[in-house]
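Participant: give the three-dimensional model of this entry:
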Amino acid sequence: MPLCDLIPSLLEGHDNFAYFCKFDDVNKTEGKETLFSSNGKPEMMNSQEEINRFFQTLKGLDDGIDIPVAITFDFVSENFPGVKFLRSEWPLIMSFIPEKIEKGTYKRIAKKERKIVARENLEDRKLTEIIAQLRERIRNGEFLQVVISRDFQLPAFDPIRCLREFLEFDRSVYVYYYRFGRFQIIGSSPENLVTMKDGRITVDPIAGTVRRGVTIQEDELLGKTLINDSKELCEHRMLVDLARNDLARVSIPGTVKVEKNMEIGKFGNVQHLVSRVSSDSATDDLLEVIRSVFPAGTVSGAPKRRSLEIIGMFEDTPRGPYSGSIGIVGRNRMDLALLIRSVYCSGNEYYTRSGAGIVCSSVPEKEVQEIFTKSLNVMEVARIESFND
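Facilitator: Down below sits the predicted model:
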């Protein structure tokens, strides 16, 4: 029995749980599941002292033991002091010490896939105007790139069925469902923030987007269009360079390498350009490594501090957990997914959020449509599950 089928019983008996599934094979058909549960009080960290104490406790864990963690975008306040942005009600970091840990394997049907194709356009005049302003600032040399985002409200739905939809039909690397008291996150992320194992650090930047095709032929044609799109290539190269610079701060000199460069990755409703940057770590301090890469350049921009200032100036709703990270941490290892393509729940409010990277050659209307297209997978799953209730 897949571990995800045990979650309904945990909903009744446990205040906190975390389901984390990582698909590693090329076809993303077999995933390693971990299910954490606890009745203890979750750790809701909002200060540097609390965060330092938490990461210090990790050093006392036995080898091979992991615990769940989620880091919200609000952690920017600790990582980039002085940057002003809208804070959310979410804690900076959430975790709990599990009383029970179970492991399993989830197997997807290799050919089973749901492609969601955008059949309408999103019109957002205000966002279009903002993107046009940002493009002009970039052309004037103020910064190189920025990721601007917006949220989409969702109807209430069954989170377990939503999780199963992500597990069965999506082709993302990470699928998860975490609950810390009244805060819940359900998602399917194609990208990591950072992975560290056996002294090796890995970051997989994803940037450059095109929709999926209705037919196999159209799908392939759109993929070729993406790999030859100068705007998308420019955006991706900048973010690969940013990832290299981020890792260089915590790596042994000369070990930072681009292992994979601008390959096409196909997901539920979009195709992306995908790369991989890796290095040998010069530190065993997980918090130091997280600080070096947080937030990911693919959800902030370049240069990073200035892009965060721009986000604070132009985004009129808090990001909350969006563009943070979620995953597992241990004594000297971690695997953190980038918090995108997810549903965020605080109390009875459900929403998702997505963004687009703005560069000097951006077309505002196309960027708005990209934001909409990236949210389609989550919105469609939520719509299906709300209609099934």
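Participant: going forward, measure contacts between C-alpha atoms and count neighbours the same way
Facilitator: Will do.
Participant: show me what contacts Thr255?
Facilitator: Ser278, Ser279, Asp280 (C-alpha atoms under 8 Å, 6 or more residues apart in numbering).
Participant: moving C-terminal of the one helix or strand the last one maps to, what's the next helix or strand?
Facilitator: When you say that, I think you mean Asp280. Per DSSP states H and E, Asp280 falls inside strand 270-280. Next helix or strand after strand 270-280 toward the C-terminus (DSSP H and E): helix 286-293.
Participant: can you list contacts of that following helix?
Facilitator: 55, 79, 193-194, 243, 246-247, 249-250, 283, 332-334.
Participant: pull the number of nearby residues for Glu165.
Facilitator: Applying other C-alpha atoms under 10 Å, we find 18 residues neighbouring Glu165.
Participant: now for the strand holding Asp280, which elements pack on it?
Facilitator: strand 200-203, strand 206-211, helix 216-227, helix 230-248, strand 257-266 (3 or more C-alpha pairs under 8 Å, 6 or more residues apart in numbering; DSSP states H and E).
Participant: out of these, which is closest to Ile326?
Facilitator: Shortest distance between Ile326 and the helices and strands packed on strand 270-280, using C-alpha to C-alpha, is found for strand 200-203: 14.3 Å.
Participant: before we move on, the earlier item: what's the most distant pair in the contacts of helix 286-293?
Facilitator: Phe55 and Ala243 (23.2 Å).
Participant: and these two? Which one has more around it.
Facilitator: Counted by other C-alpha under 10 Å, Phe55 and Ala243 do not tie: Ala243 has more neighbours, with 25 against 16.
Participant: hang on, that one packs against Ile201?
Facilitator: No. Contact criterion C-alpha atoms under 8 Å: Ala243 and Ile201 do not qualify, at 11.2 Å.
Participant: and the helices in the protein?
Facilitator: 7-13, 48-58, 76-79, 125-139, 159-169, 216-227, 230-248, 286-293, 304-314, 364-388 (DSSP state H).
Participant: any chance of the ones you listed in CSV, with distance to Val256 too?
Facilitator: Formatted as CSV, those follow (distance: least, C-alpha to C-alpha, whole Å):
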stretch, distance to Val256
helix 7-13, 40
helix 48-58, 25
helix 76-79, 23
helix 125-139, 28
helix 159-169, 33
helix 216-227, 24
helix 230-248, 7
helix 286-293, 14
helix 304-314, 19
helix 364-388, 30
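Participant: which ones are touching the closest residue to Glu136 other than its chain neighbours?
Facilitator: Nearest residue to Glu136, sequence neighbours excluded (C-alpha to C-alpha, 6 or more residues apart in numbering): Cys360, at 7.3 Å. Listed by C-alpha under 8 Å, 6+ apart, the contact set of Cys360 reads Arg135, Glu136, Ile138, Arg139, Leu144, Gln145.
Participant: for comparison, sequence B:
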Amino acid sequence: MLTHHFTTTHSPSTLTALIATHRPDWQVCFLNNNHRPVIGICPKTAWHIEFDSTFTAHRYDRHTGQSFAYATTYSDWQKELIAYGKNLDCPSQKDEYTHGLMGFIGYDISAHELNPTIGIKKNQPCAYLGHYDVYLKKSDAGFELFGIDVGELFFNEIKNDLADLLKETLTQPQLAQFNPTWQKQDYTQAFNQTQEYIKAGDTYQINLTQKWQADLANLSSHLPNLQHHMNAPFAGYLQLTNFELLSVSPELFFEFYGENGDIHLVTKPIKGTRPRHANPTIDDDLKNELKNSEKDISENLMIVDLLRNDLGKYAKVSTVKTPKRFAIESFKNVHHMVSTITAQLNNNHSLTVLFGSLPAGSITGTPKKRACEIIHELEIAPRGAYCGTMGYMNFDGTGIWNVLIRTAQKSDKTELWAGGGVTIKSNLDSEYQECTDKVGAILAVFESASI
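Facilitator: Predicted coordinates for the structure are as follows:
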């Protein structure tokens, strides 16, 4: 392993934005990793998955600088990734990225796997994973650059380029004006249809979402400001050719960790939301209202049961536990109700569990397949990456993955979505307001456009 220390006062999000601005060819990937940030650059191998009636993998090789395309499927790509990493070394370091894959798997590709009639967003990747053998981690007074089994000449080139890049200043972010693609009457129609499906017994809960849209030159210059204001534990950013993904997600999908030779798993689904308030007394009242809400508790319980069922397919007998139910966790702009589920995996690979459990139950509803079908029918367009997952998987099967909520994606236009779980007890105005509460603080940052 090669290493080099850089002294700088830049935050991880600022350094990521500088790389994205000045070295877009590096395919930078930033993961906040529950406040243990890592920045991947210059992947050795990378897979872009695109869809145009069938799935095509574009596999890039850094050594040749070339990529080649071939037909694939959701399950075949998963098998290829497992085979690729099977014999690659992974230094041991708990709860950290050390050597593996970083990137995202979008909502559309996994929902399409449940039902092939579910649409996939065109003109952008529906998934991407890169083997990042060069990466940066925050250290005292700066960053540490790591190179795993890379040539010294290549490592020194990256080191020198980074030294030059740290002298650059970040471009002022562009003022953004997001417009909703649904008006209140559009949401009302979809909400009412959801209620009809619930009454008919098709579903118990649907995570109904809506989209805001803007014209932006880039997302990277907004990353430092957004992360500063939101302080999201599972934030992430990825830059590819003609595509950016910027997430300030508070939600953990899966954490895979090793213990006594086995892989264990933690998932923390979020269901139940109240806005924060500047007045501490009112803020406490909102928090207690959520804590005692029968509707939110039942909504959370449905998703807990769904995830326990998902994990039961991959866990050792009697190891799926729910050590914490309905805990209230407070974030910058909202209070959330969060439960915790744990399991010990059987002989399945961690990637098999990840692929097989997508999309996350907290952003679909129950039962999952029927919920995805109803979402496809009612929402205005495919979700793309939104409500998928972003994170890393080390080659030893450890890793951390978020749920891609509070997430902007940019291809031609920039899209930002928000939603919430609709049940038989839901109130139209409250659910509509919940969408606004979730997205409001993010919109305010984009619209202020100051570092």
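Participant: before we move on, the earlier item: just name the most buried of the helices and strands packed on strand 270-280 of the first structure.
Facilitator: Across those, the average number of neighbours (mean count of other C-alpha atoms under 10 Å) peaks for strand 206-211, which reaches a mean of 25.
Participant: where does it end up in the second structure?
Facilitator: Mapped onto the second structure using TM-score structural alignment, strand 206-211 of the first structure covers residues 270-275.
Participant: compared with the first structure, how much does the matching stretch deviate?
Facilitator: Mean deviation of stretch 270-275 of the second structure relative to the first structure after superposition (mean C-alpha distance after the TM-score superposition for the first structure): 0.7 Å.
Participant: gap between that stretch and the chain center?
Facilitator: Distance of stretch 270-275 of the second structure from the chain centroid (C-alpha atoms, centre = their mean, to the nearest Å) equals 18 Å.
Participant: and what of stretch 51-70 of the first structure?
Facilitator: 21 Å.
Participant: likewise stretch 127-139 of the second structure?
Facilitator: On C-alpha atoms, centre = their mean, the centre of stretch 127-139 of the second structure falls 15 Å from that of its chain.
Participant: also stretch 242-257 of the first structure?
Facilitator: The answer for stretch 242-257 of the first structure is 21 Å, by C-alpha atoms, centre = their mean.
Participant: follow-up on the earlier one: turn the contacts of helix 286-293 of the first structure into a markdown table, columns for distance to Val378 of the first structure.
Facilitator: Below are those laid out as a markdown table (distance: C-alpha to C-alpha, whole Å):
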| residue | distance to Val378 of the first structure |
| --- | --- |
| Phe55 | 32 |
| Asn79 | 29 |
| Leu193 | 20 |
| Val194 | 23 |
| Ala243 | 27 |
| Asp246 | 30 |
| Leu247 | 31 |
| Arg249 | 35 |
| Val250 | 34 |
| Thr283 | 37 |
| Asn332 | 33 |
| Arg333 | 30 |
| Met334 | 26 |
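Participant: closest to Arg161 of the first structure among these?
Facilitator: Nearest to Arg161 of the first structure among those, with distances taken as C-alpha to C-alpha, is Leu193, at 26.1 Å.
Participant: show me what that closest one aligns to in the second structure.
Facilitator: Checking TM-score structural alignment: Leu193 of the first structure goes with Phe253.
Participant: chain neighbours aside, what residue packs nearest to that match?
Facilitator: Asn402 (4.7 Å).
Participant: burial of the one you found, as a residue count?
Facilitator: If we define neighbours as other C-alpha under 10 Å, then Asn402 of the second structure has 31 of them.
Participant: so what's it up against?
Facilitator: So Asn402 of the second structure contacts Phe234, Ser249, Pro250, Glu251, Leu252, Phe253, Phe254, Thr389, Met390, Gly391 (C-alpha under 8 Å, 6+ apart).
Participant: counterpart of it in the first structure?
Facilitator: Per TM-score structural alignment, Asn402 of the second structure is aligned with Ala337.
Participant: and if you look at Asp61 of the second structure?
Facilitator: So, by TM-score structural alignment, Asp61 of the second structure is left unmatched.
Participant: now Asp61 of the second structure. Nearest residue, chain neighbours left out?
Facilitator: Closest to Asp61 of the second structure by C-alpha to C-alpha, 6+ apart is Thr45, at 4.9 Å.
Participant: name all residues that make contact with that neighbour.
Facilitator: Arg59, Tyr60, Asp61, Arg62, Gly130, His131, Tyr132.
Participant: pretty sure the first one is touching Ala69, no?
Facilitator: Yes. Using C-alpha under 8 Å, Arg59 of the second structure is in contact with Ala69, at 6.4 Å.
Participant: higher neighbour count, the two?
Facilitator: Arg59 (18 against 13).
Participant: skipping its backbone neighbours, what lies nearest the more buried one in space?
Facilitator: Per C-alpha to C-alpha, 6+ apart, closest to Arg59 of the second structure is Trp47, 4.6 Å.
Participant: tell me the spacing between that neighbour and Asn32 of the second structure.
Facilitator: Applying C-alpha to C-alpha, to the nearest Å, the value for Trp47 of the second structure to Asn32 of the second structure is 22 Å.
Participant: using the centroid of the first structure, identify the residue furthest from it.
Facilitator: In terms of distance from the mean C-alpha position of the first structure, Asn140 ranks first, at 30.3 Å (C-alpha atoms, centre = their mean).
Participant: counterpart of it over in the second structure?
Facilitator: In the second structure, the residue matched to Asn140 of the first structure (TM-score structural alignment) is Ala200.
Participant: try Thr72 of the first structure
Facilitator: Per TM-score structural alignment, Thr72 of the first structure is aligned with Gly106.
Participant: same check on Gly320 of the first structure?
Facilitator: That one, Gly320 of the first structure, aligns with Gly384 by TM-score structural alignment.
Participant: if I pick its match, what's in contact with it?
Facilitator: Here Gly384 of the second structure is in contact with Gly106, Tyr107, Asp108, Ile120, Lys121, Cys126 (C-alpha under 8 Å, 6+ apart).
Participant: quick check, nearest of the residues you listed to Ser430 of the second structure?
Facilitator: Ser430 of the second structure lies nearest to Tyr107 out of the contacts of Gly384 of the second structure, by C-alpha to C-alpha, at 25.4 Å.
Participant: one step back: how much space separates the match of Leu193 of the first structure from Leu265 of the second structure?
Facilitator: From Phe253 of the second structure to Leu265 of the second structure the distance is 10 Å (C-alpha to C-alpha).
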